[in-house]
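Participant: What follows is a predicted protein model with its sequence.
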Amino acid sequence: MQDRFMQIERCKGCNDLTAEDMLRFRSVEAAFQETSKSYGYAEVRTPTLEYLYLFTSAGTLTPGMLRRVYSFLDWDGWSGERVVLKPDATIPVARLYAERLAHKDYPARLSYVTNSFIFEETGTRARERWQCGAELIGAGSSLADAELVGFACDSVKKMGLNNIEVKLSHAGLLRGILSSLGLSHSEQDILFDRILDGETDLLDRMQAEKPQAVEALKLLLGTKGSSSGFLKNLRALFAADIPGVQIALEDLIATIDLLQALELKYQIDFTSGKGFEYYTGFIFRLFAEGVNVGGGGRYDRLVGMMGGQDAPAGGFALYIDRLAALINIDSLYIPVSQRVSLNIESSAMKEGVELADLLRQTGWIVMFALQGKKAHDCGWEVEVRSAEPRFSVLNCGSGEKSVCEDAMELLAVVGLG
C-alpha cells in the first residue's frame, strides 16, 4: 500500500544550503568582497534571465554547452524571444559593459556574486552553481593580467586557505598553433578538449599533413615549467611561420615576469587551458589545498561580440561551493560562552528586552526562551523577573548560579563588566 502522503524532494542537481552551509558561503563571500574593495572593484549584478541569442549570436559558448542550457519562450504577443537561465556569468557582465559603461574613458573594474545554471542529465552533479567573479574591462596589458591573478589569490588567502598555486596557459599561443592546422574557431575548441580528455591519437593522424604544428602542440602539452626562462627557451623551437605564436609567447613571458615580482607560486601548464572558448590570451587556473577553486583569463574580443566596440578585457571566477568545503567552520561560530537563553516574565518584558538589546550590542547572541523552553546551545541562562532579585543567572558550563539586582551587575557576572 502506498503512503498516503507523497514525499516532496528537492530538484535533482540542486542543493539546499543549511545554516552551516550558509556560514561557509557568507565567509567566502565576505572575504571576496573585502578584497574586491581593496582592489577598487565595484559590485554589479546581472539578471538571472538573459536572451538566448546573447550566447548564440556571437558563438561565445560551445554547441555542447548550449545544448545544456535551461531555455523557454518569453511570450510577448506572437513574437516571443527565447530566454535562458544564465549558463555563464562573464558574458552578461560583458553585455552590461557594452550597453551601459562603454562610453566611460577609464577601465571598468566590476565584481559580483552570482549563480549560473547548466543542465546535467544524471542529476548527480550541481545544476546551479555559485561563484564570485571579477572583470577588468577597457585595459589590456600584462599588468592588468597580473592584477587579476593577485586579486584572486588574495581573496583565497583572506579565506584562511593555504597551499595556493596558479597554473598558467595562453589561448593565443594554443590558437596560433591550432589555426595553422586549418581548423575553424569551434573546431579548435573541440579538438583541444578532446586531446586533453586523452584522445592523443588525433594529433598522430594530423602529423603527416602538418608536422611542424603538431610537433609544436605536442611540445607545449608535454612540458611544464616555473619560470619565464622556460618560455624564452621555447621561442627558438617554434617556427616563425606559425602566425601569432611569437607574439603570444612574449605576452605570456611579460605577465609571468610580473607574477614573479608579486612572489606568487605558479606553474606553466598548457593542459590547464581546457575550456578556453572565448579566451584570447593569458589563462590561469587557481588551486588551494590541491583543489581547483577558480580560474580566468583574457578575452579581448568578447565585448565586441556583444555588439559594442572591441575592448581589451580579462576576468576570473572563484567557485564558492569548492571554497566553502575547505573553510574551517569552527572559526565561524560565536562561542557558546557568548550565547544567552533569556526567559522573561510577562510583567518584566520591558526590562528583558532592554537587557537583550544591551547584550546584542556587545556582539553576543541572545535568544528568547519560548513557551518556557530554553534556547539551545547557550552558555548562559538568564531569568528576568519584576520582583527582587531582578535577574537570575546560570553558567551552563560550571553550573554556578548568581542573582543580580541590575543589568550592570549582570554584565559583570558574565564577564562584560
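Facilitator: Now that the structure is in, tell me what you want to look at.

Participant: going forward, measure contacts and count neighbours with C-alpha atoms only.
Facilitator: Fine.

Participant: Where does residue 198 sit: helix, strand or coil?
Facilitator: What DSSP: H, G, I helix; E, B strand; the rest coil gives for residue 198 is coil.

Participant: So which residues of the stretch 301-417 of the chain form helices?
Facilitator: Using DSSP state H, counting those that start in this stretch, the helices of the stretch 301-417 of the chain run over residues 302-305, 320-326, 349-361, 407-413.

Participant: Also the stretch 51-200 of the chain?
Facilitator: Along the stretch 51-200 of the chain, counting by DSSP H, counting those that start in this stretch, helices occupy 53-56, 63-66, 90-96, 142-158, 171-179, 185-196.

Participant: For these, give me JSON lines that also has distance to residue 359 and mean neighbour count.
Facilitator: JSON lines is the format used below for the helices of the stretch 51-200 of the chain (distance: least, C-alpha to C-alpha, whole Å; neighbours: other C-alpha atoms under 10 Å):
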{"stretch": "helix 53-56", "distance to residue 359": "52", "mean neighbour count": "17"}
{"stretch": "helix 63-66", "distance to residue 359": "52", "mean neighbour count": "13"}
{"stretch": "helix 90-96", "distance to residue 359": "43", "mean neighbour count": "21"}
{"stretch": "helix 142-158", "distance to residue 359": "29", "mean neighbour count": "21"}
{"stretch": "helix 171-179", "distance to residue 359": "56", "mean neighbour count": "23"}
{"stretch": "helix 185-196", "distance to residue 359": "57", "mean neighbour count": "16"}
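
Participant: From residue 128, how far out is residue 85?
Facilitator: From residue 85 across to residue 128, the span is 10 Å (C-alpha to C-alpha, to the nearest Å).

Participant: neighbour count winner among those two?
Facilitator: residue 85 (20 against 16; other C-alpha atoms under 10 Å).

Participant: Please tell me I have it right and that one contacts residue 54.
Facilitator: No - with contact defined as C-alpha atoms under 8 Å, residue 85 and residue 54 do not form a contacting pair (11.8 Å).

Participant: List the residues that are in contact with both of residue 85 and residue 128.
Facilitator: Common neighbours of residue 85 and residue 128 (criterion: C-alpha atoms under 8 Å, 6 or more residues apart in numbering): 116, 117.

Participant: Please look at residue 112 and residue 43 and confirm they touch.
Facilitator: Yes - using C-alpha under 8 Å, residue 112 is in contact with residue 43, at 5.3 Å.

Participant: structure B:
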Amino acid sequence: MKLQRPKGTVDILPGESEKWQFVEATMRRVFATYRFSEIRTPLFEHYEVISRSVGDTTDIVTKEMYDFYDKGDRHVTLRPEGTAPVVRSYVENKKFAPEVQKPFKVYYTGSMFRYERPQAGRLREFHQIGVENFGSKNPATDVETIAMAKAFFDQVGVKNIKLVINSLGDSETRERYRTALIAYLEQHLDKLSDDSKRRLHENPLRVLDSKDKQDIAIVKDAPSILDFLTDASQQHLTDVKTMLESLNIAYTVDQNMVRGLDYYNDTIFEFMTEIKGKELTICGGGRYDALVSYFGGPETPGFGFGIGVDRLLLVLEEQGTSLPVSQPLDVYVVVLGASANVAALKLVQSLRDQGYSVERDVLNRKIKQQFKSAEEFGAKTIITLGETEVETGEIVVKNNVTRAEVKTTLSEIESQFDAVFAEVTAD
C-alpha cells in the first residue's frame, strides 16, 4: 500500500508555509489594534456542541460532520466551524462574569473539518481565521468588526473586495418570513431541486442559498425578508448602513443572502472578490444574540466572522499578489575541511545567540557548491573558515553582493558581531 495523505488534505511545505505565517502575523497585528486576544479550543468537541448550535438540519450536521464514538462511547466530532466551540468555552469558563472586561473579544486560527467533495479552496481539513465579540448589541460593534475584516484584507493585499450585507431580523421576523417563503416556494415545488424540496419545511431560508440554476431562477422573485423586519430589526439595519457609510465602506444589500448556520440574527455579511469572472466569498459572519443563552449562559449578544485561509491564499495567488515571505540569510559559513568542523559549530552558534540567522555547510561539499548554496539562501555575508583561519584566529567577512570585505578575528565575531556586520553590509 502506497502511503499518501488523506483525500481532501494538503501538506503545507517550506516555501508555502511562509505565506501562511505572513497571513497569521498580519492577522495578529491587525486584530491586536482592535483589542482582540487569541483563544485556542480543542480540535474535537462533544457532538451536541455542534449539532444543536449550528442546526440539526444544516448541511454541516446532515452531510459533513466527522463524528464518531470514542473508546469511552462518547459521541464526539472534529470541529467543523469555530463559533460554537468558542461560545461553549465562553460559557464554561464563565467569561460572562461581572469582573471580566466587556465586550469580551477573541480571535482564533486553526484546522476545521468537513466531509465534502474536495476542490480548489475547499478541503476536508481546511484552515480558518475567526473572531467572536461578546457583550454588545450596539450596531457599532457590527460595523467595527466588519471594518476590522476589511483592514485585514487591505493589509494582506486582497484586491477588488466587495462587501455584501443583509438582515435576518429577529425571531419574530423569521417566523413571519418563513410562512411567506414556504407559501411562495410551494407554488414552484415541482421545479425545485431535490435538496431544496428537502429543505422547504426543515429550513426554507437555505433554499435562498441554493446553487442550482433552477432554484436561483425561482428565488429571484421570492418575497424579501427585508419586508418582514420588525421595527427593532429595521432600525438596527438602518444604523449599520449609516455607520458603514460614515466610515466610507462601500456595501451592497442582498436580500437573498443567508448564512449556512442557524444561529444568526439581524446583521449578516460577506466579503467577496472576483477570480476568473467568478465571485468567491472569502469571509462571512454576522450577529448571534441567542447562542450564549442556548449554551446555558446569560442572555449575551455576539458578533463574529470566519475567513477561509486556504481560499484566501488561493485568491492572493490568482490575483498575482506578491507576499513578503522571503527570509534572507545574514551569514553563510563556508567550511573547508574536517579540522574546521568544531570551530564552525562554535562560530555559528555564537552568531545565532547574538540574534543572526546563520547557515553552514555540514556535507563536506566543494567550495563552489557551498558558494552556490549561499547564493540560493540569499546570504548577506559569507565567512570562509578553514584550517588556516582556525590556526591564526584571523578571518574575513565578505559582503555577498558588493564583495566588500572586513578583516577581523574569530574571538571578536563570537563576542560582538554587530559592528563588523554593520560595516560590511553598509551601502
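Facilitator: Yep, it's here. Model, not experiment: these values are computed from the prediction.

Participant: Tell me which of residue 112 and residue 43 of the first structure has more neighbours.
Facilitator: Neighbour count, other C-alpha under 10 Å: between residue 112 of the first structure and residue 43, residue 112 has more, with 24 against 15.

Participant: Spell out the secondary structure type for residue 284 of the second structure.
Facilitator: Of the three states, residue 284 of the second structure takes strand under three-state DSSP.

Participant: Just tell me the aligned range of stretch 104-113 of the second structure in the first structure.
Facilitator: Under TM-score structural alignment, stretch 104-113 of the second structure corresponds to residues 108-117 of the first structure.

Participant: After superposing, tell me the mean distance of that stretch to the second structure.
Facilitator: Here stretch 108-117 of the first structure, set against the second structure after superposition, deviates by a mean of 0.9 Å using mean C-alpha distance after the TM-score superposition for the first structure.

Participant: What sits closest to residue 317 of the first structure if chain neighbours are left out?
Facilitator: residue 133 (4.2 Å; C-alpha to C-alpha, 6 or more residues apart in numbering).

Participant: Oops, could you answer that again for residue 195 of the first structure instead?
Facilitator: Distances taken as C-alpha to C-alpha, 6+ apart place residue 202 nearest to residue 195 of the first structure, at 7.1 Å, with adjacent residues excluded.

Participant: show me what contacts the residue nearest to residue 317 of the first structure?
Facilitator: Listed by C-alpha under 8 Å, 6+ apart, the contact set of residue 133 of the first structure reads 89, 111, 112, 113, 315, 316, 317, 318.

Participant: could those residues go into JSON lines alongside distance to residue 29 of the first structure?
Facilitator: JSON lines is the format used below for the contacts of residue 133 of the first structure (distance: C-alpha to C-alpha, whole Å):
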{"residue": "89", "distance to residue 29 of the first structure": "16"}
{"residue": "111", "distance to residue 29 of the first structure": "11"}
{"residue": "112", "distance to residue 29 of the first structure": "10"}
{"residue": "113", "distance to residue 29 of the first structure": "7"}
{"residue": "315", "distance to residue 29 of the first structure": "17"}
{"residue": "316", "distance to residue 29 of the first structure": "15"}
{"residue": "317", "distance to residue 29 of the first structure": "12"}
{"residue": "318", "distance to residue 29 of the first structure": "10"}
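
Participant: Pick out the most distant pair among those residues.
Facilitator: Spanning the widest gap among these are 113 and 315, at 13.4 Å by C-alpha to C-alpha.

Participant: So for those two, which sits in the more crowded spot?
Facilitator: Neighbours per residue, other C-alpha under 10 Å: of residue 113 of the first structure and residue 315, the larger number sits with residue 315, 26 against 20.

Participant: Highest mean neighbour count across the helices of the stretch 301-417 of the first structure, which stretch is it?
Facilitator: helix 302-305 (a mean of 22; mean count of other C-alpha atoms under 10 Å).

Participant: against the second structure, where does it fall?
Facilitator: Counting by TM-score structural alignment, helix 302-305 of the first structure falls onto residues 291-294 of the second structure.

Participant: So which residues make contact with that stretch?
Facilitator: Contacts of stretch 291-294 of the second structure (C-alpha under 8 Å, 6+ apart): 53, 87, 88, 91, 263, 298, 299, 300, 301, 302.

Participant: can I assume the third one is in contact with residue 96?
Facilitator: So that's residue 88 of the second structure. No - at 11.7 Å, residue 88 of the second structure does not count as touching residue 96 under the criterion of C-alpha under 8 Å.

Participant: which one in the second structure is aligned with residue 126 of the first structure?
Facilitator: By TM-score structural alignment, residue 126 of the first structure lines up with residue 123.

Participant: who are the neighbours in contact with that match?
Facilitator: Neighbours of residue 123 of the second structure in contact, by C-alpha under 8 Å, 6+ apart: 8, 9, 114, 116, 117.

Participant: For PyMOL, write a command that selects the buried ones of those.
Facilitator: Buried members of the contacts of residue 123 of the second structure can be picked out in PyMOL with the line below, counting by 16 or more other C-alpha atoms under 10 Å:
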select buried, resi 8+114+116
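
Participant: Under the alignment, what does residue 262 of the first structure map to in the second structure?
Facilitator: For residue 262 of the first structure, the residue aligned by TM-score structural alignment is residue 247.

Participant: so how many other residues sit close to its match?
Facilitator: Other residues near residue 247 of the second structure come to 11 when the count uses other C-alpha under 10 Å.

Participant: Equivalent analysis for the one 4 residues further on, please.
Facilitator: Taking other C-alpha under 10 Å as the neighbour definition, residue 251 of the second structure ends up with a count of 16.

Participant: same question, residue 271 of the first structure
Facilitator: Neighbour tally, residue 271 of the first structure, other C-alpha under 10 Å: 18.
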